[in-house]
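Novice: What would the 3D arrangement of this be:
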Amino acid sequence: MTAIDFAKGHGTGNDFIIVPDPADRLELGAAQVAALCDRHRGIGADGLLRVAPSEQGEAKWFMDYRNADGSIAEMCGNGVRVFARYLLEQGMADGDRIPVDTRAGVKTVSVTRDGLSVDMGPAEFGPESQTTVEGATWTGRAVSMGNPHLVCRLEDEERLDALDLHRQPRYDTVLFPEGINVEFVVGTAPRVRMRVHERGVGETLSCGTGACAVGAVALRHAGTPTGTCEVAVPGGTLTVTVTDRTVHLAGPAVIVAEGTARL
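Specialist: As a prediction, the model looks like this:
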């Protein structure tokens, strides 16, 4: 039996296990990640962040992100902010700007008065597509934030509250061959509210890349494609700022525990 050190952190309730691996020697299989993320038989988390050395010159550390089911994901907006918080608290990074290598490229996290903000890169808008939950079908906008999203507007808050998002909503597997994160949103910019089903996880209290996708779509729908939009999620509030070149995601990121786990 192997023992590993870990920390636990979250950003607006989107929680992660952080595993330091500065020598890049730890091989975690999908089943091991899923066991660690199990909320009843493991530590419990929406995903796992392995801290590995980066091969990029501008970033010292690579965020090896896995979903709760052990599958690999390209990017995680809350995860990269929690990852940077861990680096700062462990003395593995310093200053007010921390570059982090991810599968979606190097993301720069900035220390702010209220938490951590990350430059997520531009939102890439795709075509309209449909999703189905419990027999009801909605049309949404495909958005890539380094990972795939489908943003669907609902008529009212009661409909949003009534959604059962425990199971993956149906989607176009041809358009989204790697799976999809589906966001349901009500309200208009500069403040909207959303719920999300994350691929490989289920419904989560928050999704950083999803909030970015929702904020970008909400601002477009309001006729102001740039600006700031507050996105209320079940776990709190995230602030999304869209410019001509990029999208910034800001919010809290905290480390809540450290310990040793057995594989």
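Novice: make it CA atoms for all contacts and neighbour counts henceforth
Specialist: Will do.
Novice: helix, strand or coil for the closest residue to residue 134 other than its chain neighbours?
Specialist: With Cα to Cα, 6 or more residues apart in numbering as the criterion, residue 134 has its nearest non-adjacent residue at 7.6 Å, and that residue is residue 164. Secondary structure, DSSP: H, G, I helix; E, B strand; the rest coil: residue 164 is coil.
Novice: Please tell me how far residue 164 sits from residue 173.
Specialist: Relative to residue 173, residue 164 is positioned 21 Å away (Cα to Cα, to the nearest Å).
Novice: more neighbours, those two?
Specialist: In terms of neighbours (other Cα atoms under 10 Å), residue 164 is the more surrounded of residue 164 and residue 173; the figures are 13 against 10.
Novice: Residue 69: what secondary structure?
Specialist: Classification of residue 69 by three-state DSSP places it in coil.
Novice: nearest spatial neighbour of it, skipping sequence neighbours?
Specialist: Using Cα to Cα, 6+ apart, the closest residue to residue 69 is residue 34 (4.7 Å).
Novice: Am I right that that neighbour is in a helix?
Specialist: Yes: assessed with three-state DSSP, residue 34 lies in a helix.
Novice: Does it touch residue 46 like I think?
Specialist: No: using Cα atoms under 8 Å, residue 34 is not in contact with residue 46, being 9.7 Å away.
Novice: Pull up the overlap in contacts between those two.
Specialist: residue 68 (Cα atoms under 8 Å, 6 or more residues apart in numbering).
Novice: Quick check on these two: which one has the bigger neighbour count.
Specialist: Legend: neighbour count by other Cα under 10 Å for residue 34 and residue 46, higher for residue 46 (27 against 24).
Novice: Next one: that one from residue 95, what distance?
Specialist: 28 Å.
Novice: Also this sequence, please, to line up against the first:
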Amino acid sequence: MYRQRIQFTKMHGAGNDYIYVNTLLYNIENPEALAIKWSDRHKGIGSDGLVLICKPDTDDADYKMRIFNADGSEAMMCGNASRCIGKYLYERKLTDKTVIRLETLSGIKILNLHLSDDAKSVESVTVDMLEPKLVNPEQYNKPEKGTLTADDRTFEGTFVCMGNPHFVIFVDDVKTLDIEKYGRILERDRCFPERCNIEFAQPLEDGTIRTRVWERGSGITMACGTGACATAVAAAVTERNGRTSRIKMDGGELDIEWKENDNHVYMTGPATIVFDGEIEI
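Specialist: Next up is the predicted model:
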């Protein structure tokens, strides 16, 4: 049987780690199964999922991203992964552009790369995450606020779609809350037929927001870019913060601005290459 050796790059954005493969070089026929196999932190490479860097389907984009969660399900979008792709493309000399148009299942995202003084590396990336949607179409067009029950607790949260669905819950003490218990239940609430990402957030005295994430298809993750955006929007909607927020997640911090002039959400944060490797399939 023919075996193909695939080169990959492990990267993370604020601790949200993925395996990246350039499909312009390799044909990946079954990414769903590979995402499950490779993401295993004991028997595989270890990650929150698999990201494919692809040729775009439209002339309006420079590249395309496909992302598969650790359970093999395909996600619409990932903010942390999009920043990592910007760094990958520039530092691997696949492009010399500092503004990159990235096709995703939730539309074309614009990546603005912020370079080092010598222009050899990408220090951070700002992503135009487009407009948030504040109504959950699966909840019978109810307003964005809602109340859900998980086991022994009832949570009031705000639904925000940032290309993928998020339910943001503000709590008094995010440290002591059993994120795994409640996140697992809420992800699969009947209000979310396609499941949902759950954010538990606590506004702090310094104006930042401490957020922990239960990510649809991956479980607890160190960070979530779209989740950080959803948290910032929910904080503004509920008047817990203004239109600019610093979101502190388990793996790092992201700066979010929800601009009034275009109603777009802009996310700025780091991207880090961990290591390169090769694996046989």
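Novice: Contacts only, for the most centrally placed residue in structure 1.
Specialist: What sits nearest the mean C-alpha location of structure 1, by Cα atoms, centre = their mean, is residue 76, with 3.4 Å. Each residue near residue 76 of structure 1 by Cα under 8 Å, 6+ apart is listed here: 65, 207-209.
Novice: Residue in structure 2 paired with it?
Specialist: Matched to structure 2 by TM-score structural alignment, residue 76 of structure 1 sits across from residue 78.
Novice: Verify the stated contact: residue 248 of structure 2 with residue 206.
Specialist: No: with contact defined as Cα under 8 Å, residue 248 of structure 2 does not reach residue 206; the gap is 11.4 Å.
Novice: Need the counterpart of residue 63 of structure 2 in structure 1.
Specialist: Aligned partner of residue 63 of structure 2 by TM-score structural alignment: residue 61.
Novice: Next: residue 32 of structure 2.
Specialist: Residue 32 of structure 2 maps onto residue 30 in structure 1, by TM-score structural alignment.
Novice: With neighbour numbers in mind, choose between residue 248 and residue 206 of structure 2.
Specialist: Applying other Cα under 10 Å to residue 248 of structure 2 and residue 206 shows that residue 248 carries more neighbours, namely 22 against 7.
Novice: distance of that one from residue 168 of structure 2?
Specialist: 14 Å.
Novice: hang on, the earlier thing: dump the contacts of residue 76 of structure 1 into TSV; add neighbour count as well.
Specialist: As requested, these are arranged in TSV below (neighbours: other Cα atoms under 10 Å):
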residue	neighbour count
65	26
207	29
208	29
209	27
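Novice: Give me the three-state assignment for residue 11 of structure 2.
Specialist: Residue 11 of structure 2 ends up strand, using three-state DSSP.
Novice: residue ranges for the helices of structure 2, please.
Specialist: 31-39, 79-91, 179-187, 225-237 (DSSP state H).
Novice: With structure 1 overlaid, report how far the second one is off on average.
Specialist: In the superposition against structure 1, helix 79-91 of structure 2 averages 0.9 Å from its aligned positions (mean Cα distance after the TM-score superposition for structure 1).
Novice: so that helix versus helix 225-237, what angle?
Specialist: 130 degrees (axes from the mean of the first three to the mean of the last three Cα atoms, to 10 degrees).
Novice: and what of the third one?
Specialist: Using the same axes, to 10 degrees, the interaxial angle of helix 179-187 of structure 2 with respect to helix 225-237 works out to 80 degrees.
Novice: how about helix 179-187 of structure 2: buried residues?
Specialist: 179, 182-184, 186-187 (16 or more other Cα atoms under 10 Å).
Novice: again with the second one
Specialist: Of the residues in helix 79-91 of structure 2, 79-90 count as buried by neighbour count, 16+ other Cα under 10 Å.
Novice: what's the distance between the match of residue 63 of structure 2 and residue 9 of structure 1?
Specialist: 18 Å.
Novice: what does residue 227 of structure 1 give?
Specialist: Computed as Cα to Cα, the residue 227 of structure 1 to residue 9 of structure 1 distance reads 29 Å.
Novice: the more surrounded of these two?
Specialist: Applying other Cα under 10 Å to residue 227 of structure 1 and residue 9 shows that residue 9 carries more neighbours, namely 24 against 17.
Novice: Residue in structure 2 paired with residue 248 of structure 1?
Specialist: By TM-score structural alignment, residue 248 of structure 1 lines up with residue 266.
Novice: Contacts only, for its match.
Specialist: Contacts of residue 266 of structure 2 (Cα under 8 Å, 6+ apart): 126-130, 229, 256-259.
Novice: Apply 10 Å and report the result again.
Specialist: 110-111, 126-131, 229, 244, 255-259 (Cα atoms under 10 Å, 6 or more residues apart in numbering).
Novice: Next: residue 138 of structure 1.
Specialist: With Cα under 10 Å, 6+ apart, residue 138 of structure 1 has these contacts: 129-132, 151-154, 184.
Novice: From these, pick the one nearest residue 56 of structure 1.
Specialist: Of all the contacts of residue 138 of structure 1, residue 56 of structure 1 sits closest to residue 151, with 32.2 Å by Cα to Cα.
Novice: Give the equivalent position in structure 2 for the closest one.
Specialist: In structure 2, residue 151 of structure 1 lines up with residue 168, judged by TM-score structural alignment.
Novice: number of nearby residues for its match?
Specialist: Other residues close to residue 168 of structure 2 by other Cα under 10 Å number 28.
Novice: which residues touch it?
Specialist: By Cα under 10 Å, 6+ apart, the neighbours of residue 168 of structure 2 are 145, 155-160, 197-201, 211, 213, 227-228, 230-235.
Novice: List buried residues within those residues.
Specialist: Buried among these by 16+ other Cα under 10 Å: 145, 157-160, 197-201, 211, 213, 227-228, 230-235.
Novice: sorry, back to before: is it true that the match of residue 32 of structure 2 touches residue 69?
Specialist: Yes: assessed by Cα atoms under 10 Å, residue 30 of structure 1 is found in contact with residue 69 at 6.9 Å.
Novice: which residues sit in contact with the aligned residue in structure 2 for residue 179 of structure 1?
Specialist: Using TM-score structural alignment, the partner of residue 179 of structure 1 in structure 2 is residue 195. Neighbour list for residue 195 of structure 2: 164-166, 186-189, 215-217 [criterion: Cα under 10 Å, 6+ apart].
Novice: what about the match of residue 151 of structure 1, distance to residue 196 of structure 2?
Specialist: Counting by Cα to Cα, the gap from residue 168 of structure 2 to residue 196 of structure 2 is 10 Å.
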